[in-house]
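J.: One predicted model, sequence on top.
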Amino acid sequence: MHVWYLLVILSSLGCIYGQEVYYKALLPGIPYEDIKSPKYPIDELPHDTSIQWNLVVRADSTIRVLCDDIRMTQNEPWTDDCTHVYLSFDEGNGETKICGDKKGGYQYRSTGPNLFVRLVSKDGSGFVKCTAYNTKELFELPVVLRPGADPLVIEAPPKVPLPIRDWTWTLTSTPGSRISFHCTLALSGPVNGQCYRELLTIDDGERKNEYCKTEKLVVYSSKNLAKIRVQLNENNPGSVRCLVQDYTKF
């Protein structure tokens, strides 16, 4: 615990062999928006640039990076090894490189609590803008569902405005029952085949499914415990409305 709080305090800039290195401990609910090319969006990434961001979260969490803008240029044809200019992600077991002229909407989801993000330009250039998130829930609201009771209404954003865009409910129904979800979604949809900035997640400990389209859906948990999480865009958010109740018929 002491190491974690020390990292939070020492989120800072260093320099190793001419490379800029940023150290950042990510907190739940607080996006880190400084993974970007210098002077973005005014000037392009200069040649001979090397920047690294060392990101860390608690051991029970992971990191998600969303890159809204990746536009790179180079004189040579693009190749898979991304020799001249690239953005990379490294968890210590191999580096994933991204390069190209139009790669906006790319996302990387770590499998552990540490992630190195590198932006390197040898003789290429371009613009890069990414945001990193700690995937840990900001808070959890526990709810006990009773058989025969009126459905619980889960609505986001709530009618009373709140300065957050991330809500989680932990649900419990009677032993031997399941939980039903009847939801109406108006979300921005997937980007490059994956849910991006707006999503509904339903997790019952055995299955964890994400939804991010504009649609109506009906979902049943596999047991009497489930977690529902809604994450919305900070600007011009969509909406989610679910009716949730104890369901005893198998």
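T.: Now that the structure is in, tell me what you want to look at.
J.: going forward, measure contacts between C-alpha atoms and count neighbours the same way
T.: OK.
J.: Now residue 54: which helix or strand?
T.: strand 49-56 (DSSP states H and E).
J.: Next, count neighbours for residue 131.
T.: Residues lying near residue 131 (other Cα atoms under 10 Å) number 16.
J.: swap in residue 143?
T.: Residue 143 has 13 nearby residues by other Cα under 10 Å.
J.: any idea what sits nearest it, other than its immediate chain neighbours?
T.: residue 171 (5.0 Å; Cα to Cα, 6 or more residues apart in numbering).
J.: Now do the contacts for that neighbour.
T.: 142-145, 225-228 (Cα atoms under 8 Å, 6 or more residues apart in numbering).
J.: Quick check: it vs residue 242, distance?
T.: 13 Å (Cα to Cα, to the nearest Å).
J.: all helices of the chain, in order?
T.: With DSSP state H as the criterion, the chain has helices at 2-9.
J.: Near residue 239, how many other residues are there?
T.: 22.
J.: same question, the one 3 residues further on
T.: By the criterion of other Cα under 10 Å, residue 242 has 21 neighbours.
J.: Could you measure from it over to residue 144?
T.: 16 Å.
J.: what's the answer for residue 215, then?
T.: Counting by Cα to Cα - residue 215 and residue 144 are separated by 27 Å.
J.: try this one next to it:
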Amino acid sequence: MSLGAYIIYFILLMIIPLWAQSKVKTTYSKYSKVVTSSSLTGAQVARKILDENGLFDVHIEEVKGTLTDHYDPRSKVVRLSTGNYHGHSMAAAAVAAHEVGHAIQDAESYAFLNFRTALVPLASFGSNSAFIIIFAGIILNSMNLILLGIIFMSFAVLFQLITLPVEFNASSRAMDQLVMTGIITNSEERETKKVLNAAALTYVAAALVAVAELLRFILMFLANRD
């Protein structure tokens, strides 16, 4: 690969995630100012959907930060950022419902979620060590080390790929629950989907970058082996 191609490649690696993050922030900012017809807070939305699905043992907690919302399967807790916990907006409702979607996945032992959870130790190790091992292999001219690094990186990339169906499924569940429980009306579905789709872009961008990096090292390994 020429120097120019490398420069374009690395620029794309930086632009794609930044574009996705910008899209999320812009969409979230826009719809955090739009109040839903039900006017429920994010915390109330989460509690209503959880109760409708019999998940009375799942708790809801406020967490500091912006868009720090997540579901903790170990503690069975849906954690919502301050703005979404107290907010009455369409963005708050969408994010809260999405995180509850993960809680429903957990309760139903959703296969992709279980697979992703099982991958966490290997993916974490691969994410933290793969580049170090690969560059050590390059410096020491050891193809075995480079291959080992690529294998560990593959686990991290697989984690990113498995995250996609988990997140898209949680968003799909969120939309169904929001409409079914009457939290949003049919006329509000389109705008709510925009919030959920924008959030999904960050996961798609992360997966694209991870796959591109893995392919680059695989091609480098094959070229050097030959």
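T.: On my side now, so go ahead. Quantities reported herein were computed from a predicted structural model and do not represent experimental measurements.
J.: TM-score of the superposition?
T.: Here the TM-score for the pair of chains, by TM-score structural alignment, normalised by the length of the second structure, is 0.27; 103 aligned residues with a Cα RMSD of 5.7 Å.
J.: who touches the strand holding residue 54 of the first structure?
T.: Contacts for strand 49-56 of the first structure (Cα under 8 Å, 6+ apart): 18-26, 35, 63, 113-122.
J.: Whichever of those end up buried, select them in PyMOL.
T.: Buried subset of these, written as a PyMOL selection, criterion 16 or more other Cα atoms under 10 Å:
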select buried, resi 20+21+22+23+24+25+26+35+63+113+114+115+116+117+118+119+120+121
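J.: Just the ones of the contacts of strand 49-56 of the first structure in strands?
T.: Of the positions in these, 19-25, 35, 63, 114-121 sit in strands, assigned by DSSP state E.
J.: rewinding a little: and the angle for the strand holding residue 54 of the first structure with strand 19-25?
T.: 20 degrees (axes from the mean of the first three to the mean of the last three Cα atoms, to 10 degrees).
J.: could you check the angle strand 114-121 makes with strand 49-56 of the first structure?
T.: Using the same axes, to 10 degrees, strand 49-56 of the first structure lies at 170 degrees relative to strand 114-121.
J.: how about strand 49-56 of the first structure: buried residues?
T.: Result for strand 49-56 of the first structure [16+ other Cα under 10 Å]: buried residues 49-56.
J.: Return the distance of the helix or strand containing residue 167 of the second structure from the chain's centre.
T.: Element membership for residue 167 of the second structure (DSSP H and E) is helix 143-180. Chain-centre distance of helix 143-180 of the second structure: 8 Å, with Cα atoms, centre = their mean, to the nearest Å.
J.: Heading C-terminal from it, find the next helix or strand.
T.: helix 189-225.
J.: angle of that following helix against helix 143-180?
T.: Going by the same axes, to 10 degrees, helix 189-225 of the second structure makes 170 degrees with helix 143-180.
J.: so residue 12 of the first structure makes contact with residue 23?
T.: Yes - in this structure, residue 12 of the first structure is within contact of residue 23 by Cα atoms under 8 Å, at 5.3 Å.
J.: For the residue nearest the centre of the second structure, which non-adjacent residue is spatially closest?
T.: Nearest residue to the geometric centre of the second structure (Cα atoms, centre = their mean): residue 203, 4.6 Å. Once flanking residues are discounted, residue 203 of the second structure sits nearest to residue 164: 6.4 Å by Cα to Cα, 6+ apart.
J.: got the contact list for that neighbour?
T.: 200, 203-204.
J.: Dump those to TSV, plus distance to residue 128 of the second structure.
T.: As requested, these are arranged in TSV below (distance: Cα to Cα, whole Å):
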residue	distance to residue 128 of the second structure
200	24
203	19
204	21
